[in-house]
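[1] Fold the following and give me the result.
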Amino acid sequence: MKNIVFDSDSLIKLTKAGILEKVIEHFICSITQEVYDETVVKGMERFYDDAFQIDGLIKKGKIMVKNIENSNKASNILKGSSLGRGETSSLHLYFNLNAEAIISDDRAFLNVLQQNNVAFITPADFIVRSFELRILSKDESLNALDLIEPYICNYEKAKSEMEV
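    Predicted coordinates:
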């Protein structure tokens, strides 16, 4: 199974899309303590449903919370950036685990990843890819995209890829 790293943004969007639990069955999914704190701890304090759902998946062992070790590669990439703790810790974890990709929809983070040839995929593209891999049906994928349309930047592109 492929190892993927989620940042807070992607974790929340895929939960809102209603497909996180189904797709994570096909991957080794990891987050950092910082992402857990941002997504689950702060989310539960505000009674966000997605925070409770994500916490349940962590308790079931479907998403692993990992401690990070400093990665020289990540540190060099992050020099001079003003990314948040969740994004920076996710990049360190990506290198720690030698992960396949980072899932994010944070524009600044994606720019840093792209400039440094770090593998990433957006939540919308992840939904399309899950359809292509037959993890999700076409209806499940289209419904998931519709549910997160207000929150994602490449909705039209993803939707058009589903129509092909």
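[2] From here on, just use CA atoms for contacts and neighbour counts.
    Noted.
[3] And the lengthiest helix in the chain, what's buried?
    In terms of residue count, the longest helix belonging to the chain (DSSP state H) is helix 85-97. Using 16 or more other Cα atoms under 10 Å as the test for burial, helix 85-97 gives Gly86, Glu87, Thr88, Ser89, Ser90, Leu91, His92, Leu93, Tyr94, Phe95, Asn96.
[4] now these as a markdown table including distance to Val41?
    Shown next, in a markdown table, are the buried residues of helix 85-97 (distance: Cα to Cα, whole Å):
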| residue | distance to Val41 |
| --- | --- |
| Gly86 | 13 |
| Glu87 | 17 |
| Thr88 | 18 |
| Ser89 | 16 |
| Ser90 | 17 |
| Leu91 | 21 |
| His92 | 21 |
| Leu93 | 20 |
| Tyr94 | 22 |
| Phe95 | 25 |
| Asn96 | 24 |
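[5] this one as well, want them side by side:
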Amino acid sequence: MYNFVFDADALIKLAHSGSLNIICKTFQCVTTSEVKREVVDEGKKRLYSDAEIIEELIVSKALEVNEVSGDTSQRLGKGEMSVFSLSKKIKNSIVISDDRTFIKLLEREGIDFLTPSDVIILLREIGKITNKDKDKFANNIKSFVSEKEYKKIMEE
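    Okay, here's the model as predicted:
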């Protein structure tokens, strides 16, 4: 089984889509303490609804949080670099991100990744959601993703 390693943006987008709970019940899902701090701790201070959703998944152990530090010399944030470091430590890991700069680093390093849109499509392909669900999830994040990513989900 694959281990999905999430950065902050991916967690937020998939929480907004409504699909994160299904993803975390279908796959081994993990993030870092730095990402948790960004998304949950800071998000709750700002009353972001996605922070509560993500925290519930952590409390229920559907989303694991690992302590790892990341080198910040790559012009990326602490969260992305901690995810990068964690992905190198976990076997069969796939990073979930749509940060273009981060994805370029992953490509250079030969690290597998999927975008949040890819994960929604994957849920449909493996029969975990219906086409109607897929379209609903896409519409829920339409304002958070590029037109290209939105169309990719809708055209699958």
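[6] and Leu114 of structure 2, what pairs with it in structure 1?
    By TM-score structural alignment, Leu114 of structure 2 lines up with Ile121 in structure 1.
[7] does the residue of structure 2 most remote from its centre count as helix, strand or coil?
    Ranked by distance from the centre of structure 2 (Cα atoms, centre = their mean), the top residue is Ser73, with 22.4 Å. Following DSSP: H, G, I helix; E, B strand; the rest coil, the label given to Ser73 of structure 2 is coil.
[8] Could you check how far it is from Leu63 of structure 2?
    28 Å (Cα to Cα, to the nearest Å).
[9] What of Glu34 of structure 2?
    Distance of Glu34 of structure 2 to Leu63 of structure 2, computed by Cα to Cα: 14 Å.
[10] With Glu42 of structure 2 instead?
    Glu42 of structure 2 is 18 Å from Leu63 of structure 2, by Cα to Cα.
[11] Helices along structure 2, start to end?
    Using DSSP H, helices in structure 2 cover 8-17, 20-26, 33-36, 42-45, 49-59, 78-89, 100-109, 116-125, 131-140, 147-155.
[12] And these: which comes nearest Met1 of structure 2?
    For Met1 of structure 2, the closest of the helices of structure 2 is helix 20-26, at 9.9 Å, according to Cα to Cα.
[13] rewinding a little: apart from its neighbours in sequence, what residue is nearest the match of Leu114 of structure 2?
    Residue nearest to Ile121 of structure 1 in three dimensions, not counting chain neighbours: Ile103, with 5.0 Å by Cα to Cα, 6 or more residues apart in numbering.
[14] Counting neighbours, what do you get for the aligned residue in structure 2 for that neighbour?
    Counting by TM-score structural alignment, Ile103 of structure 1 lines up with Ile96 in structure 2. Counted by other Cα atoms under 10 Å, the residues lying close to Ile96 of structure 2 total 27.
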